[in-house]
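Enquirer: my questions are about this predicted structure, shown below with the sequence.
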Amino acid sequence: MTRQALFRQFFGAHFLILCVAVGFISLYTWRTGRQAFHRQWLRELQTQAELAAALLPRSDGQVDDTAISRFFERLGGVGDGRFTLILPDGRVAGDSDVNVARMDRHDDRPEVLEAVATGTGVSQRYSESVGMEMLYLARRVPLEGPIQAVVRVSVPLHTLTRELRNTDHMLLVLLLMVLAAAAALSYGAALRIIGPVADLQRGLEQMGAGDLSYRLSIPPVPHLAALARSINQTADRLQRDIQALKEERNLRTLILANMTSGVVAIDGNHRLMDLNDAARQMLNLRHSAPEGTGINEVTRDPAMLALIDESERQTGPVEREVIAGAAAEGVLHLRATALKDVAGRRVGTLVVLSDVTMLRRLETVRQDFVANVSHELRTPITSVKGFAETLLDGAMSDPETAERFLMIIVRQATQLESIIRDLLDLARLEQSSAQTLDRPLTFVAGVLRSALELCQIRADARGVRLLLTCAEDLTARLHAGLIEQAVVNLIDNAITHGATGAGSQVEVAAVSTGDGVRITVRDTGVGIEHKHLDRIFERFYRVDKGRSRELGGTGLGLSIVKHIVLVHNGTVAVASEPGAGSTFTILLPA
């Protein structure tokens, strides 16, 4: 409502109430005044009648007819009243204004009849004698005992009407003055009140629209000032409470958004209440799921839907692991529990999703590692034990056999030593980090040249040519000993599994990438099938297990390379095609 409309409504209602009140008071005053005026005239007429009755000429206690005419002639000059004397038989004995000879009998006049009956009679009627409306008052003489006469006093009605009209004019002027004053007071009150009320209304509308920082100005009207203060205090409390709720909601949203576990909350009707980003990723949702969406529209995973149904039948939590992803490459752990309100009533279900894919892979790797270590250690230990027992059983008597058995024992002990050494190297690398590793600025060519020198004898024995391509001024921050070991392992792997004889070569190269150094080791061997590439850096993983053991490999060389590169914050990769050789690439950051 606009300020003008509010002003018109308030002023109109206020002024109308004042007009009605003043109107009722004026009407009551007018009617009461007329009645009082009428009573006053009747009292005056009665006084005149009583005075005239007391002054009537009497002879021997009776009305003196001879003196009546002179008496009424004298009364005719007094005021506006008309005096009349009526005898008991109805004849008019005297009249102050009219000749009695021309007047008829008055025993039928209502005021005379009433006076004879009660002592005093009053009537208002048209007079045939004077030709006008008259107000009559008649009095019996005497009031008690045998009647002697009736004295009647009358006055023209226009005399009363004239005086009443003057009084009405005065009352009307007074009424108009009161209404004018009331209008002025209403207008002033409206101006004084409507402004603050309009401000209160505008402020409340602004607060209702969400602007709780708005504060009402304090009006000069005491009651409105108290109301404005109360509204401001309420707005302060609401602002604090809403801010606290916002902070709590933001904190909850922040916690849910940064949780690695997925959280899905649904109500008793299986409609979504909340869903965090982690759950959206785990459930592979490509569309938004607003609050109120049915859970069967969010996910159609039968295992999860069955888990929710089972949770509603159970009192405690229900847990289950499911395979996730289109390619079944992930494992999710689901835990469903009742969602209760402050009164302890169940209002829905809370499902927590945890991605345990890596954990299960680590468990698999651990199991494979234990099995592989057991297998790799069992073979040389069994060989050493078997040939040693054979020697103890008498084979030592044959020098040729004993020497052959001892050479086997030495070879298996060396293999066992290599496995243990590589395992210790891996354990040491896993405990290291890029922050603790000493990585001075080093010339890369010197490290690679040293690695080639360590492998040269074995390469010559297998007829493999080693090539090095690296700028002498190329530098990188690295641990020279570890990088040398990684390159030696790659070269040794290429010599062992690559081609041998004429034309066989292993090329080692290093170049700058702008933000680091790339080292490549390329051979001309038989290559590696694609199915082995993803697992080739795992511990004890062999492409050709039988041939690797014959050549003395431990199955840990490439795994050591991977961990050396990781502690340098680098990456290692392999590219290979069957029959076209393999290329191992190490990327080291600057």
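Expert: Perfect, thanks for sending it.

Enquirer: can we go C-alpha only for contacts and neighbour counts from here?
Expert: Will do.

Enquirer: give me the distance from stretch 121-135 to the chain's centre.
Expert: 88 Å (CA atoms, centre = their mean, to the nearest Å).

Enquirer: the residue most central in space within the chain: what secondary structure?
Expert: Taking CA atoms, centre = their mean, the centroid of the chain lies closest to Lys246, which sits 7.1 Å from it. Assigned with DSSP: H, G, I helix; E, B strand; the rest coil, Lys246 falls in the helix class.

Enquirer: same check on Ala575?
Expert: Recorded secondary structure, Ala575: strand (three-state DSSP).

Enquirer: for it, give me its contacts.
Expert: Going by CA atoms under 8 Å, 6 or more residues apart in numbering, Ala575 touches 533, 582-584.

Enquirer: so which of those wins on neighbours?
Expert: Counting neighbours by other CA atoms under 10 Å, the top entry in the contacts of Ala575 is Ser582, with 23 neighbours.

Enquirer: could you find the closest non-adjacent residue to that residue?
Expert: Take Ser582 and drop its neighbours on the chain: the residue closest to it by CA to CA, 6 or more residues apart in numbering is Ser576, 4.3 Å away.

Enquirer: go ahead and confirm Ser354 touches Leu332.
Expert: Yes - using CA atoms under 8 Å, Ser354 is in contact with Leu332, at 5.6 Å.

Enquirer: structure two is appended below for comparative analysis:
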Amino acid sequence: MNSFRVRLTLILIVMIGLAVLASGLFMGKVYRENHLEALQDNMVREMKIILDELQWKTGDLDELNGYYTEEAKHLKSIMDSRITFIRSDGVVLGDSDSDPKTMENHATRVEVVKAKKDGIGRATRFSDTVKQNMLYVAMLVNPSDPKSDIIRTSLSLKKADQSVERIWVGLAGGLVVLFVVAALISYRVALGLTRPLEQISKVSRRIKNLDYRARVDVKSNDEIGELGSSINAMADSLQIQMTRIHQNERQLATVLDNMINGVVMIDEEGKIVLLNRMAEEVLGFSARDLVGRHYASAKQQYELAQIIQEALECREHLRDEITFYFPEERLLDLNLVPIFDDNEEFGGVLLVLQDVTAIRRLERMRSEFVANVSHELKTPVTAVKGFAETLLGGAVDDPETARSFLQIIFDESDRLNRLIGDILELSKIESRRVPLLFSPVELSSFIGKTIELMSAEAVRKQIRVTAKVEPDLYVEADEDRLRQIVMNLLANSIAYTTEGGSVSIVVEPVHDPDATLDDNGHENYEHIRIHISDTGMGIPKKDLPRIFERFYRVDKARSRSSGGTGLGLSIVKHLVELHKGTITVDSKLGVGSTFTIDLPVLQ
């Protein structure tokens, strides 16, 4: 824009300069012509006066030369002009500055020719005699006679040329001043024209570079002002539209990134154009590595590439389940949907990846649960039905047999009742329909009361139960559910510990290395840890990962004989998780087992 401003300024200066120069040339020429006209008029008047006073003679040429030469010199002394008398045939009769006898014939001189034609003739030329530019004016002595003699006066143009030179100097100076003024005015005019255009150009470049907040500062109502207003209106419209587009893009990106399913968009050429966060996690590749590249560049298993190729070729909805082994083993449900635009032209396929590993695992667990429940319920029901049929068949008449059978029926009915109760309890806990009523629990007295409830069974098996709990130890928990956790673990430890063994409970705070002291000088703690250890038979290492599963028993025969339902540890695990805690187990065969529970102090 600065170069345009310079060019515009130069154009204006040149135009003004040419106009001034032309005006100066015209004025100089007019001045010189007017000056020569004035001199001519003055010289004509002088010659008329001379002719009026001079007695014009004819006769011998020598006499005439002397007479007219003397008169010419006399007149020059008075008029300060060169005087020449010329005969009609061009012979010089007398001259104030030269000897007429040595002068050439003047019949062909311009002023003489014009004088014979018009009565008065004028010419300007360089005189070889006086070595100056001269103005010559010739006039007929008798204007009515074309063959009349001629009187001529000449005047040096030195003064006239000096006057013209002074005019040219003045014009040149004025032209320089005018050029300076014109340059300033032209720059000002160019600046006034180009500054708004420069601003409009800058704003246009900013809009081109996606800066839609750029605006033109409109200060006039002319065409440039209207152009600036139009650009501002365009920028307003673009800003609104781009804001909406960016908002829609952010919303779409947010939706895609937070979808629980992976989404991959593939164009008709097989290039990946979109990949959301879940798809990156499922496929094990980042969008930066795949977007813009062919789907085959993703080194996935062969089945995925085959189904994508099939969807691109047949352009129909396809669905399949494939097990992926990278980056981890997953079962994925694949949906490939063809994409068509408004003109029904094929644009590629949309691949939706749904991780159904957990769903299939839950379905399998549900099937196993139903099978286990059916099996567990069938056993006591079969026993009850069998012994009842035996009694109805006549065994009721034998009091001893009848009493034994009825006791078995009672025990199996009680076991069936406990089994149904545990199933219902576990179902409520898993569906989180168990409301927990949290309150501070003082653990020392809590553990003591819990051990009292289990003391009868421990005494019956001669098992020693000990507890070690730090004083003033509190935890925020549902007391009934916490007692259910501890009682289930104690019951398991007592049930699987041989007579004469021991069970111990240790409760301790878990101190943070950066913990501060409370008002009583004790360290603050955020978790408490409960250890329940026994000297029982222990659990094989291969069974440790599964002991918290429903109906899983390490020793099925012993579990049935002890009356266990196989749901106790599963209930304990779910209750601990409802308290936002964790439970782990450490066991050695023949040595015993230790269950460790970590619970947060505050819920």
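Expert: Okay, I see it. As the structure is a prediction and not an experimental result, all values here were calculated from the model.

Enquirer: what's the TM-score once they're superposed?
Expert: The TM-score (TM-score structural alignment, normalised by the length of structure 1) is 0.74; 576 aligned residues with a CA RMSD of 5.3 Å.

Enquirer: hmm, back to that, surely the residue nearest to Ser582 of structure 1 meets Ile536?
Expert: No - checked against CA under 8 Å, the pair Ser576 of structure 1 and Ile536 is beyond contact range at 11.6 Å.

Enquirer: what sits in contact with each of these two?
Expert: Overlap of the contact sets of Ser576 of structure 1 and Ile536 (by CA under 8 Å, 6+ apart) is empty.

Enquirer: helix, strand, or coil at the alignment partner in structure 2 of Leu588 of structure 1?
Expert: Matched by TM-score structural alignment, Leu588 of structure 1 corresponds to Leu599 in structure 2. What three-state DSSP gives for Leu599 of structure 2 is strand.

Enquirer: what number of residues lie near the closest residue to Leu599 of structure 2 other than its chain neighbours?
Expert: Closest residue to Leu599 of structure 2 apart from its sequence neighbours, by CA to CA, 6+ apart: Gly581 at 4.5 Å. Neighbourhood size, Gly581 of structure 2 [other CA under 10 Å]: 18.

Enquirer: so what corresponds to Gly581 of structure 2 in structure 1?
Expert: Match for Gly581 of structure 2 (TM-score structural alignment): Gly570.

Enquirer: where do the strands sit along the stretch 51-200 of structure 1?
Expert: 58-59, 62-63, 82-86, 92-95, 120-127, 132-141, 149-156 (DSSP state E, counting those that start in this stretch).

Enquirer: and those strands: which comes nearest Arg361 of structure 1?
Expert: Between Arg361 of structure 1 and these, the shortest gap by CA to CA is with strand 120-127, which sits at 124.6 Å.

Enquirer: was I right to think the match of Leu588 of structure 1 contacts Leu575?
Expert: No - at 11.1 Å, Leu599 of structure 2 does not count as touching Leu575 under the criterion of CA under 8 Å.

Enquirer: and the helices in the stretch 451-600 of structure 2?
Expert: Applying DSSP state H, counting those that start in this stretch to the stretch 451-600 of structure 2 gives helices spanning 479-495, 556-561, 568-578.

Enquirer: what lies in contact with the first one?
Expert: Same thing as helix 479-495 of structure 2. Residues from elsewhere that reach helix 479-495 of structure 2 (CA under 8 Å, 6+ apart): 436-439, 441, 446, 450, 454, 457-458, 461, 463, 503, 532-534, 536, 562, 568-569, 572, 575-576, 595.

Enquirer: that one to helix 568-578, inter-axis angle?
Expert: Interaxial angle of helix 479-495 of structure 2 relative to helix 568-578 (axes from the mean of the first three to the mean of the last three CA atoms, to 10 degrees): 150 degrees.

Enquirer: how far does helix 479-495 of structure 2 sit from the chain's center?
Expert: Offset of helix 479-495 of structure 2 from its chain centre (CA atoms, centre = their mean): 60 Å.

Enquirer: one more: the second one?
Expert: Distance, stretch centre to chain centre, for helix 556-561 of structure 2: 68 Å (CA atoms, centre = their mean).

Enquirer: likewise for stretch 392-401 of structure 1?
Expert: Relative to its chain's centre, stretch 392-401 of structure 1 lies at 91 Å (CA atoms, centre = their mean).

Enquirer: report the buried residues of it.
Expert: For stretch 392-401 of structure 1, a neighbour-count test (16 or more other CA atoms under 10 Å) marks 395-396 as buried.

Enquirer: if we can go back for a sec, what about the residue nearest to the centre of structure 1, distance to Ala235 of structure 1?
Expert: Lys246 of structure 1 sits 16 Å away from Ala235 of structure 1, going by CA to CA, to the nearest Å.

Enquirer: ok so, going back, could you dump the helices of the stretch 451-600 of structure 2 into CSV and include distance to Met242 of structure 2 and mean neighbour count?
Expert: CSV is the format used below for the helices of the stretch 451-600 of structure 2 (distance: least, CA to CA, whole Å; neighbours: other CA atoms under 10 Å):
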stretch, distance to Met242 of structure 2, mean neighbour count
helix 479-495, 57, 19
helix 556-561, 69, 12
helix 568-578, 48, 20
